[in-house]
Each structure stands twice: as structure tokens, then as C-alpha cells.
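Q: need coordinates for the below:
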Amino acid sequence: MPQPAAATPQLLRRVNAQAVLGIVRGLDVATGTELMAHTGLTRASVIAVCEDLTRRGWIRELDTPPRGPESPGTPRKGRPARRFELNSEAGYVLGIDIGAATTTAAVADLRGTVVARSSEAFRAVDIPAQERIAVVDRACRRALTAAGTHPAKVLAAGAGIAAPVDRDGNVLVTQHFWSLFDVGLRAAFKELHGWTVLLENDANLAALGERWRGSGAGVDDLVVLLAGERLGAGVMESGRLLHGRGGAAGEMGYLDLVEGVGSSDGIASLARQWSTAGGGPQAGGAASARRVFEDAAAGDPAAQQILDRISERMARVIASIASLINPEQVVIGGAVAESAGALLPRISALLPRFTATPPRVTVSPLGDSIVTMGAIRHALDYVEENALELELPTPA
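A: Take a look at the predicted model:
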């Protein structure tokens, strides 16, 4: 049996630096004493690591606060504690949501605080690859300008697309719609700006975003359903994303075969279809779906019946997921989430009829920013893992 490699001084320095940087990142201000307590390192090691991270630009040392007045006869205390904070503006990450009709880019600092965003529309769904890249690039550059920064400050970009993506960032192109997103974005942005682009399925990023800052915060066995026009699921098992061989884990085409479901149409699509079929509002697009929810809230019987039908259908969908994956929680996400809260009581009541393992069902508070939030988290994970190899841009 091979023996584990011996720890080298370089490896130990890397491990210590990542540990200290991780603690500083999670605190507003960290003292040397706090870092010793959290990492188990000696004071000398903590200070040496902090001074190295300060030279690299990842953290900065704060001025020592002035001492208060001392009482007569009270012995003087030791040196004031040195204090450090994350240099959150040392660089930025991008979170990009690339849909069929629009793309949105969000700029976040190294604490994950979104400082600007910008959206652009595609003129059509089926457009040339270079045109799609140009529209995404325009959204990114406008967001960076709004944030008061520039492309050289971007350390990584997470990008979500409406197609399966495998563990290596390759797009599965076995369906024409999926192939529309295989545009060579990673290579194009590396050539244009030198950026590392982390390509991922949009529902997978939604799961990352929801677990980070949504109603599924900290839940290890989690499914997030993007439920607007078509259903797609991001699946987390034991705290890790499931991809499958080609990245198609969470694709919902199997719903064509599920009794009482029959398609992967989402909540907004169903509300619009059934409202139109019943002679209801036909304003078009998301507006008519929103109208169904508004009419149901106002007591309209026809609209309430539509929501009952949608609730039962979603209960069957979630039950099928629960039977296959057994998550602790299923989150309904995307732009439709704000309205979908009206469906939760009936969904939860119906679930025990369809599955012996009903999960907790919630709606996401992140709205239509759920994918960009997950893309930011994905980019931050990359930056945090590779911090010691990344060279921060020189301050202007």
C-alpha cells in the first residue's frame, strides 16, 4: 500500500495560509488571538502567514485602536492585538446567467457582495455563437463599468447556461436547444480578457446559490427546481453537486413518462396554457401567468382551480424526485418563486399521497437572481481554492 507523501514546508505554508484566509474571510475583523484559536497555529505562525497574505494583497492590517485610560496602580497590559480584515476589493468575480432570451451579469467583491449587475437581450434564440458571446460580453463590461472597476480586476467568472454541463465544463449537445449554448465562451473570454470562466448548468448554480444564501442555507441534501417555463433541477447530495456522466443529472425529460404529469412544462407555462384554454387572460408571456395568481388571490374560482391543478402536478413532480433522490428539502426557484408560495400548502398536503419520503418544500427568496448568486458562489469557491496561485491586480 503506498505511503502518503510527506508534508513539505511549501505544502504546510499553503495549508496554513488557506486556513487563516478562510477564517479572515468569515469575520469582519480577526485578531491574532482569534486566528490562533480557530486554526491551532502558534502566534508566530499566524503572524507570519498574515504578513505574507498582506504582502500578496489578500488581507490588510488595521490600525491598532488607542488604549483607554489606565487606573493608577494597574499594571500595563501586553501589546495590543494586531487586527486583520479581508481586502474584499482586491479583486472581483462575475456571476453570469445565460438564458435563451436574456443574459445577466453580476459583479461581486471577495465577500460575495453584489455591487452591480447588467442585463442584455438576445435578438432571437437561435443566433450565431459569436453574436451570443458578444451580447454576454457587453453585459459583463457594462456591469463592471457600473461597479466602477474593469476587466483586469476579475479573478474568475461563473456562468450558468440552460443546458447540461459535465464536470469538465463541456456542454452536452445531444439536443438542438442545448447545442445553442455550446458557443466556446470559456476560450473566447480567456482570449478577450484573460478570465477563467467556470461553465455550469443553470439549475446546478441555482442549487449552489440557494444553499449559500437562500432558504436551503446549509442543507446538504437539497434539490432546487427552476420552475418557470420548463422544469430543471439542481441536485446536491451530501453537500456536493450531482452531475452524472454527461452533466444531465437533474434534467426533467423523464416527466413525460410520469402519470399525471406528462411534460417538463413549468409553473408559468402551465398557468398560461390552462388560463388560455379556459378563456382566461391572454396578455401573453409571464404577464398572463402572473394574472392567474393575482386573480386567484382575489378569489376568482377559475384561477383558483388552475392553481389547484398546478399544485397537484408539482406535488407529483416533487414526489418523483423524492422517490429517486430522497432530499431533505426541495426549493421552487426562479422568477416564478415569488408567486409559487401560494401553491405550497396544497403541495405539502398532497405529497404524502404520492411518496413515502416527502421532503420539506419551500420557495426561494432569491427570485430571478438565484442563478447569478450561484455563479458568484462558484467563482468564489475557485478563487478561495486557488488564492495562493492567483496574482492580484496591482492597485491603480
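
Q: contacts, neighbours, all on C-alpha from now
A: Noted.

Q: what are the ranges of the strands in this structure?
A: Here the chain has its strands, by DSSP state E, at 30-31, 59-62, 83-86, 92-98, 102-108, 114-121, 154-161, 197-201, 222-226, 232-237, 240-241, 329-333, 360-363.

Q: here is the second sequence; please produce its structure so I can put it next to the first one:
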Amino acid sequence: MLDFAWSAGTFTATDAMAATSLTRSTAIDAIDTLASVDILHELPNAREAGSYRSGRPARRFALSSGLGVVIGVDAGDTHLAVTIADPLDRTLVHHRTDLDPQHSPAERRATLLDQLGRALEEAGSSRDAILAICVGVAAPVDRAGVSPPHPDGFWERTNPQLAEALGDWAPVVEVKNDALLAAVAEGSDPRGGAIGCRDYVALLAGERFGGGVVVDGQLLHGAHGGVGEGVVFDHIIGVGSAFGLGYALQDRVRDAIAAGEIAQGGAVGRLADAERVDPEALLALAASADPEALLVASRVGETLARVVGVLGSMYDPAKVIVCGAVAESIEPVLAAARGILPAQLHLPAPELLASALGAEVVSLGAVATARRAAHEHAVPLLAERRLAGR
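A: Next up is the predicted model:
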């Protein structure tokens, strides 16, 4: 009955019977039991609501609005986004702040815990009300929420023992790889590029390459959470690095200037005067058909085609969806990559497209995962505790 109520909206006992195949007496008993501990809420009947004219009005129910909250966190290398939401469909608070990538693991952990507390206070909630937390990090994560050691300490910094730090905050705490959560978002959000698709890769490609992989409708994980980890691209000729498209655009601009292919005083050349080339500004020039920007986009398209060719050969996806903030302006690079991609693999080339979910794709996946945990684990546990305490 709880599974049915989760997605039913307002319903009657007759609705529940039809959906669950329970007898009328069993359905009513289950409804009354859940209502008695405020897991379900009885609404005014149809006559009181002004939409019923004659006969005995049916009792109407809905999932209680006071079950608690879920939290989704995108803990990137240079940013932290915290979302407090209800278990169904409302976002209560969303904050995104910059992080210093040089912060120690202890500093990052303290910042995250402080931001969680602030967001809860703004939402008018408390730790006691948290049903589930999901945190996305830029590291492989095993099923216990632990990241393996990294040669340079990067994974330990981006996942500073968060599963342990948050363990007593909620009945369910999950720490996941950020690309995996991007794949969740692309497959579950109504705007996602993988709705209805059973085989796809969500490719986080702005700062570093990392893929969330879905095959036969199942998220792939691996013993250490390393499926889709981008270090493989350090060894691919024509890619040479796990650093993402933002760095590739910058490097190709400076290479072209050094080769005399781009004038230093032109629109593209002036972008290289900054400490770091602004990828959005460069891609905006490419979208406006600036020939020098299109030259850069075509060369980065070659790099992306090799990346997608490796993913296509390894996982045979129907789609590869480029995700993250860079996706909002990446179309000139995708257009170049699409022309090159078929030659990069023997299998049919996957469809290559830009995500519509923008910079919040990991946050959306984290909230969706926390809501699923609330549905499948935390709320049933809450119902059991309340029934046991009657």
C-alpha cells in the first residue's frame, strides 16, 4: 500500500484495490493503519471539497506531507551544492557555493557539514527530519561509500570520509560517484536525455572526463565504483589526459596561436590573454560562426570523438550525453565530433547529444537517489517505528 501511495497522489480505497489487487477489507485496513501513524493523510471527502453531489462520498487519502526531508549534495572539486527537498517533488532550499580545491580533507568535510546545517535551518527543518542523504563526489566510491587511495590524494580530498561523517545524520546515507548520479538524472528527470533509453553513458566532461554507465537498464558500478573512471584517457592517443573539455579548448587555442593559425589580437586570441581561456566565451564565438573559434571547436571535436569512441567500444551505448555546465554551449564541438565519430569504432556510433540539465545534473541525480532511498527504506522504517510505538 505504501508503494502504491508513493506515486498515486490523491486516491481512494477503490483506486488502491485496483492497483494492488488487495481485497477491499485488506486495502482499507492497510490504509487505516498507515493513516493512524500519519504516514497517510486523510483528505476532506469529495462532498466537503465541493465536487460531489449525491450518494456516499468516498474517503480520500494521500501520502502525508510531514514525513521529513531528503538531501542531495554535489560535492565537486571546486563547488558544493546542497539541496533540501521533500520526498516527492518539491525543492525547499538549494545553495551552490565555490570551494577552494586546495582545502584539506578536514576543511572540506567541515564546510560540507556546516552548509548542511545552514540549509536545514533555512528550510525550517532539523536533522531528526532527514530521511535520506545522497552525496556525489568526483571520485570512485565503493558500495560502503569509501573511495580508494589516489596517487596524488585527489580522491581522498574530494571524498573525505563523508559516509562516516554523515553516518548518524539519516537512516540512509549514500555517497556516490558524481558521473553515476548524472546518469541517474539523465534517466529519471523529465528533461533528461536518456528517458526510455536502456543503454547510455552520461559523460561529465567540463573539468575532468568521467562516465556514468547504464547497460541493459542497470547502472554499472564495479568493485571500487570505478566504472567510467577517466584515467583511461591518459593513455588514449589524441586525448592524452583525463582533464575535460574546458582544458582541451584552452590548450587548442594556445596551440593554434603558437602555430600562427590564430591571430593574437583577434576575438579568440584575446581570450588567451587571461590566465584561463573562458570556454563559454569561446564556444559562443564558435556558435556565431567565428572561423578561428570553429577551428578550435573542430579540433576539440576530434578529441571528444576519440573519448566517445572508447566509451562506445567498451559499453556499446545507444547514447552518450555530455553533461555539466559545459553542455549548455558545447554544440559546436559536438557537431564536429559527430562527423568523426563513426570512424572511431566498428560498432554503430552512439547518438551524441548535450544534456539539458546544466550545471545541476549531479544535484538532480543526488536528490533523485535520496528520494528513492526514502521510498524504499527510510519511510517503511519510519512506519514500522511509529506502529511499534503506538
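
Q: TM-score for the pair, please.
A: After superposition, the two chains reach a TM-score (TM-score structural alignment, normalised by the length of the second structure) of 0.87; 367 aligned residues with a C-alpha RMSD of 2.4 Å.

Q: still on that earlier bit, so which of the strands of the first structure gets nearest Arg211 of the first structure?
A: strand 222-226 (7.9 Å; C-alpha to C-alpha).

Q: mind naming the longest helix for the first structure?
A: helix 301-325 (DSSP state H).

Q: contact partners of it?
A: With contacts defined as C-alpha atoms under 8 Å, 6 or more residues apart in numbering, helix 301-325 of the first structure is touched by 255, 260-261, 267, 270-271, 274-275, 292-293, 295-297, 330, 343-344, 346-348, 350-351, 354-359.

Q: 6 Å instead, please
A: Val261, Val292, Asp295, Ala296, Leu343, Ile347, Leu351, Phe354, Thr355 (C-alpha atoms under 6 Å, 6 or more residues apart in numbering).

Q: neighbours of the closest residue to Leu347 of the second structure other than its chain neighbours, how many?
A: With C-alpha to C-alpha, 6 or more residues apart in numbering as the criterion, Leu347 of the second structure has its nearest non-adjacent residue at 6.9 Å, and that residue is Ser313. Other residues near Ser313 of the second structure number 16, with proximity taken as other C-alpha atoms under 10 Å.

Q: what's the farthest-apart pair in the contacts of helix 301-325 of the first structure?
A: Top of the distance list for these (C-alpha to C-alpha): Asp295 and Thr355, 31.0 Å.

Q: comparing the two, which shows the higher neighbour count?
A: Taking neighbours as other C-alpha under 10 Å, Asp295 of the first structure and Thr355 compare with Thr355 leading, 18 against 15.

Q: list the residues that contact the more buried one.
A: Here Thr355 of the first structure is in contact with Ala319 (C-alpha under 6 Å, 6+ apart).

Q: at 8 Å instead, please
A: Counting by C-alpha under 8 Å, 6+ apart, Thr355 of the first structure has contacts Ala319, Ser320, Ala322, Ser323.

Q: write the ChimeraX selection for whichever of those residues are buried.
A: Per 16 or more other C-alpha atoms under 10 Å, the buried members of the contacts of Thr355 of the first structure correspond to this ChimeraX selection:
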select :319,320,322
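
Q: compile the contacts of Thr355 of the first structure into TSV and extend it with columns for distance to Glu391 of the first structure.
A: Below are the contacts of Thr355 of the first structure laid out as TSV (distance: C-alpha to C-alpha, whole Å):
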residue	distance to Glu391 of the first structure
Ala319	48
Ser320	47
Ala322	44
Ser323	47
